[in-house]
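S.K.: following is a predicted model, sequence given first.
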Amino acid sequence: MKKIVALLGILTLTVSCKTAGTVSSNDSLKNTFKNKFYIGTAMSLPQIYGTDVKSVEIIKKQFSSIVAENCMKSMFLQPEEGKFFFDDADKFVAFGEKNKMFIIGHTLIWHSQLPKWFFVDKEGKDVSAEVLKQRMKNHITTVVSRYKGRVKGYDVVNEAIMEDGSYRKSKFYEILGEEFIPLAFQYAQEADPNAELYYNDYNEWFPEKVKTVTKIVKNLKSRGIRIDGVGMQTHVGLDTPKLTEYEKAIVNYAAAGVKVNVTEMEISALPSPWGTSANVSDKVEYEAKMNPYTAGLPENVKTEWENRYLDFFRLFLKHQDKIRRVTLWGTTDAQSWKNDFPVKGRTDYPLLFDRNDQTKPVVGKIIQLTKEK
C-alpha cells in the first residue's frame, strides 16, 4: 500500500509540474498553435546574421513567423534617394525562407525612422504632393517588388492615428492629407497582389482610435483597395489595457472584414510614467524608482506577470477565428527595447525567454492552455 501511495504521489507531482509550465523537448509554441494562428517574433541584426546563436535556435524551434525589428524600415532601406541597401533585408528574408516561416515586412510608410530627404527638396523645403506621391510609390514598389511572393505580408502604414481618433500631424498628412493611407495600400497592392496588407498601430483599443481605424478599413474596401488585417501593437503592462477593452477592439476589427494581427507584443513588469504608449519620441530621464527589479522579479510580481500573459493567450484562443498572427516583439529579455523605453538603462523582463536564453515557465503554461477543455 505504501508503494502505491508513493507512486500516486509521484504521478501527481509529475502532472502538477507539467501543468505548472514544464516544456517537453517535443513541445513548442510553433507546433502548439500551427492550426490556430501564426506565432512570431521580431529579429534583430545579430539574429539575422546568426551571431546570436542561442536565440536563433530558439527562433527556429519556437516560431512560425518572423518580422524584421529594424532593417526593413525606410531609413535603412533607402538612406539616400534612389540608393537602396538590401543586404540586411535580403539576409532576413533568406532566413525566413530557409526555415519555412511566414515573413512580415515592417514597415513601408511610417513617420518615424524615415530618411530626412523623403519630404524635402534640394533647398530643404517641403516637396509638393505630386513629388511625395512619386517618392512613396517608388519606395513601396521597389521594396515590395523585390520580395514579391517571398514576403507574405506588410505593415503598409504604421502609427498614423492618435488615441483621440485624429490623424497624426506627420509630414505625410500635412502634404497629402488622409489620402496618403489609401495611396500606400494601392501602391503595395499593385506591386504584389498576393501579399497581405496591414494597418499597424499602438493603443488600438482606445474607443475613438478604434472608430477611425475602422473607418479607414471600410473606406479602403469601398474603393476596391486591399487591406487584409489590422495590426494591434500589444506593448502592454500589468494593469493596462483592460482585457475587456482589448477584446472589444478585436471583435470590432473582425466585424469590419479584416483579420487581427497581434503585433509587437511584450508585457512589461516595470512601472511606466504614462501607461502603454509606444511612441518612440516619448522618453523620460532615468529614475531609480522606475527600475525596481534589477536583481530579478519578486515572486509575487512574476506570478502577476505570468497570469497576465495567460489571460491574453486565453483571449487569443477564444478569438482564434479572428486572429491571423501573434507576434512577440523580440525573443529574449536581453533583446527587448523595453530595457531602454520609456526610461533608458532599465532591466525589464517582458518576453518569453530570459537573458540566458532559457525558456521561462510561462511558455509551458501557455502551451498547456491549448489542452484545457
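M.R.: In hand now; what should we look at? Residues are numbered from 1 along each chain as shown.

S.K.: alpha carbons only for contacts and neighbour counts from here, please
M.R.: Will do.

S.K.: look up how far Thr32 lies from Phe341.
M.R.: Taking C-alpha to C-alpha, to the nearest Å as the measure, Phe341 falls 31 Å from Thr32.

S.K.: no, scratch that, I was asking about Asp88
M.R.: For Asp88, the distance to Thr32 (C-alpha to C-alpha) stands at 30 Å.

S.K.: what about the strands in the stretch 101-250 of the chain?
M.R.: Along the stretch 101-250 of the chain, counting by DSSP state E, counting those that start in this stretch, strands occupy 102-110, 153-158, 196-202, 229-236.

S.K.: try this one next to it:
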Amino acid sequence: MTNFPLPAVALMGAALLVTGVAQPASAHSSQPAPLRALADRADVRIGTAVNMTALADDTTYRRTTAREFSSVTAENVMKWESVEPQRGTYDWSKADALVRFARDHGQAVRGHTLLWHSQLPGWLTTGVADGSIDAAELRGILHDHITTEVKHFKGKIYQWDVVNEVFNDDGTLRNSIWLQQLGPSYIADAFRWAHAADPKAKLFLNDYNVEGINAKSTAYYELAGRLRAEGVPVQGFGIQGHLGIQYGFPGDVSDNLARFAGLGMQTAFTEVDVRMVLPVDAEKLATQATYFRGLLDACLGSRSCTSFTVWGYTDKYSWVPGVFTGQGAATLMDEDFVTKPAYGALREGLAAGR
C-alpha cells in the first residue's frame, strides 16, 4: 500500500470534473442513487477497504459503507498477523464480522491478502531470522496458512489477492523472506494451494505502481504468461492505484489492462486513492477528480475489469497521513463524510457506463 513517483503525462481535460455543492453521504431520501446502484448498471463492482474499528464504532461510517459499495475488502483483518497471531492459533472474529456485514448488505468480499512480505506474525519472522524455522518447514507453514484461510472463507470470497507486491519497480523480484528461503517457485505454489482450497474464487496478483506499462507491470505480465502456460491458476491482475497528484497521471493504463486481458485474465483496480500535499484547495481537488475518473474510465473501457475498489472512502480513516508526512485528503469524502469532486467524478463515470 505504498506509491512512488510515476512518469509524468498530460493531465486529462477539465471536462471530466464534476462540480456542484457537496453533500454529506449520510443524507436520506433526497440523495441520488448511490455508487453501487450506478456500478450495477455499468456491470462492475464498486468497492472499498473497510476499517473494522470504524465499522463497529461509527454509525455514519457503517451506514455509508452499506449504502455506497457493492464490494468490500478487509483493510487489515485478513492479513497473516491478524488471523494467526500465535502459531496454530487462529482468530477469525473480525474477518468473520466483515463477511457477515457484507452478507447482510448484499455485498461481495475481496480477500486481502494471503502472501505478503509485510504484516507477518512475529513468531514467523523471528523463527526465520534465528534459523529455528528452516526452508522446508517454512514451505509447510505457508501451505498450511493459505489452505486454512482459504478453506475458512470458502464460498464467501469472490476474489483473493493471493500474492502481493513481489516485484521491485525495476522488474526484479523483491528480496523477501519468501524468495530468500523458497526461491521463486513459492509464487506458483501459493496459487495452486489457494485454488485447491477454493476452486471457485478468482485468484489475483496485486501490486502498486503497475497502472501503466512499465518495467514492473511488464514483469507481472511476463510472469503471468509463464505461469498460465504451465497451468498455474493465475486468474487476475490487481492494480492498486495509489496515486499522488504531484506526480503525473500514469500513461498507457488502458493498454496495460488490454495485455492482461489478452492472456485471458481478469483485471481490477484494488486499492485506489489519490493523495495530495496539504493544504487542500479547489484546484487540487479538481486534479484529484481527474485521476479517480481516469482509472475508472480505463476499467470501464475493458471488459476484463470486474471491480473498482477505493482504499477507504473518507479522510477520517485514511492511512495516507500516517505514512506520507504532509500529505492526505486522498479519498472521496472529507472527515465529515462530505463528498468531494472525486465522488462526483465516479458517479458521472459510472452513470456513463461501459
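M.R.: Arrived safely. Bear in mind that the values here come from a model prediction, so they are computed numbers and not experimental data.

S.K.: could you get me the TM-score between them?
M.R.: Comparison of the two superposed chains (TM-score structural alignment, normalised by the length of structure 2) gives a TM-score of 0.86, and 328 aligned residues with a C-alpha RMSD of 2.2 Å.

S.K.: one step back: between the strands of the stretch 101-250 of structure 1, which gets nearest to Pro350 of structure 1?
M.R.: strand 229-236 (9.2 Å; C-alpha to C-alpha).

S.K.: list the helices and strands that closest one packs on?
M.R.: Applying 3 or more C-alpha pairs under 8 Å, 6 or more residues apart in numbering; DSSP states H and E, we find strand 229-236 of structure 1 packed against strand 196-202, strand 259-267.

S.K.: so which bit of structure 2 is that strand matched to?
M.R.: On structure 2, the counterpart of strand 229-236 of structure 1 by TM-score structural alignment is residues 236-243.

S.K.: straight-line length of that stretch, end to end?
M.R.: End-to-end for stretch 236-243 of structure 2, by C-alpha to C-alpha: 21 Å.

S.K.: hmm, who's touching it?
M.R.: Residues outside stretch 236-243 of structure 2 that contact it (C-alpha atoms under 8 Å, 6 or more residues apart in numbering) are 1-3, 161, 202-211, 249, 260, 265-275, 291, 295.

S.K.: run the chain-centre distance for that stretch.
M.R.: 6 Å (C-alpha atoms, centre = their mean, to the nearest Å).

S.K.: columns mean neighbour count on top of the strands of the stretch 101-250 of structure 1, output as a markdown table?
M.R.: Below are the strands of the stretch 101-250 of structure 1 laid out as a markdown table (neighbours: other C-alpha atoms under 10 Å):
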| stretch | mean neighbour count |
| --- | --- |
| strand 102-110 | 23 |
| strand 153-158 | 23 |
| strand 196-202 | 25 |
| strand 229-236 | 25 |
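
S.K.: how about the ones you listed, which one is nearest Glu179 of structure 1?
M.R.: Glu179 of structure 1 lies closest, by C-alpha to C-alpha, to one member of those: strand 153-158, at 11.9 Å.

S.K.: state the span of structure 2 onto which that closest one is aligned.
M.R.: The aligned range for strand 153-158 of structure 1 is 159-164, by TM-score structural alignment.

S.K.: may I see the buried residues of stretch 138-149 of structure 2?
M.R.: 138-139, 141-143, 145-149 (16 or more other C-alpha atoms under 10 Å).

S.K.: the residue most central in space within structure 1 - nearest residue in space that isn't next to it in sequence?
M.R.: Nearest to the geometric centre of structure 1 sits Glu264, at 2.2 Å (C-alpha atoms, centre = their mean). Excluding the flanking residues, the one nearest Glu264 of structure 1 by C-alpha to C-alpha, 6 or more residues apart in numbering is Trp329, at 4.2 Å.

S.K.: for the alignment partner in structure 2 of the one you found, give its distance to Tyr61 of structure 2.
M.R.: For Trp329 of structure 1, the equivalent position in structure 2 is taken to be Trp311, counting by TM-score structural alignment. Distance of Trp311 of structure 2 to Tyr61 of structure 2, computed by C-alpha to C-alpha: 14 Å.

S.K.: so between these two, which is more surrounded?
M.R.: More neighbours surround Trp311 than the other of Trp311 of structure 2 and Tyr61, with 29 against 23 (other C-alpha atoms under 10 Å).

S.K.: and the gap between that one and Thr73 of structure 2?
M.R.: 9 Å.

S.K.: okay, and the common contacts of those two?
M.R.: Going by C-alpha under 8 Å, 6+ apart, residues that sit against Trp311 of structure 2 and also against Thr73 are 48-49.

S.K.: ok, which stretches of structure 2 are helices?
M.R.: All helices of structure 2, identified by DSSP state H, fall at 35-41, 52-57, 59-68, 80-83, 93-104, 122-130, 135-152, 177-182, 185-197, 215-229, 253-262, 282-300, 320-323, 341-352.

S.K.: so which of the ones you listed is nearest Phe167 of structure 2?
M.R.: Going by C-alpha to C-alpha, the one of the helices of structure 2 nearest Phe167 of structure 2 is helix 215-229, 6.5 Å.

S.K.: contacts for that closest one, please.
M.R.: With C-alpha under 8 Å, 6+ apart as the criterion, helix 215-229 of structure 2 contacts 167-172, 188, 209-211, 233-234, 256, 259-260, 263.

S.K.: can you do 6 Å?
M.R.: 169-171, 210 (C-alpha atoms under 6 Å, 6 or more residues apart in numbering).

S.K.: now render those as a markdown table, adding distance to Tyr343 of structure 2 and neighbour count.
M.R.: Formatted as a markdown table, the contacts of helix 215-229 of structure 2 follow (distance: C-alpha to C-alpha, whole Å; neighbours: other C-alpha atoms under 10 Å):
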| residue | distance to Tyr343 of structure 2 | neighbour count |
| --- | --- | --- |
| Asp169 | 30 | 17 |
| Asp170 | 33 | 13 |
| Gly171 | 33 | 15 |
| Val210 | 23 | 26 |
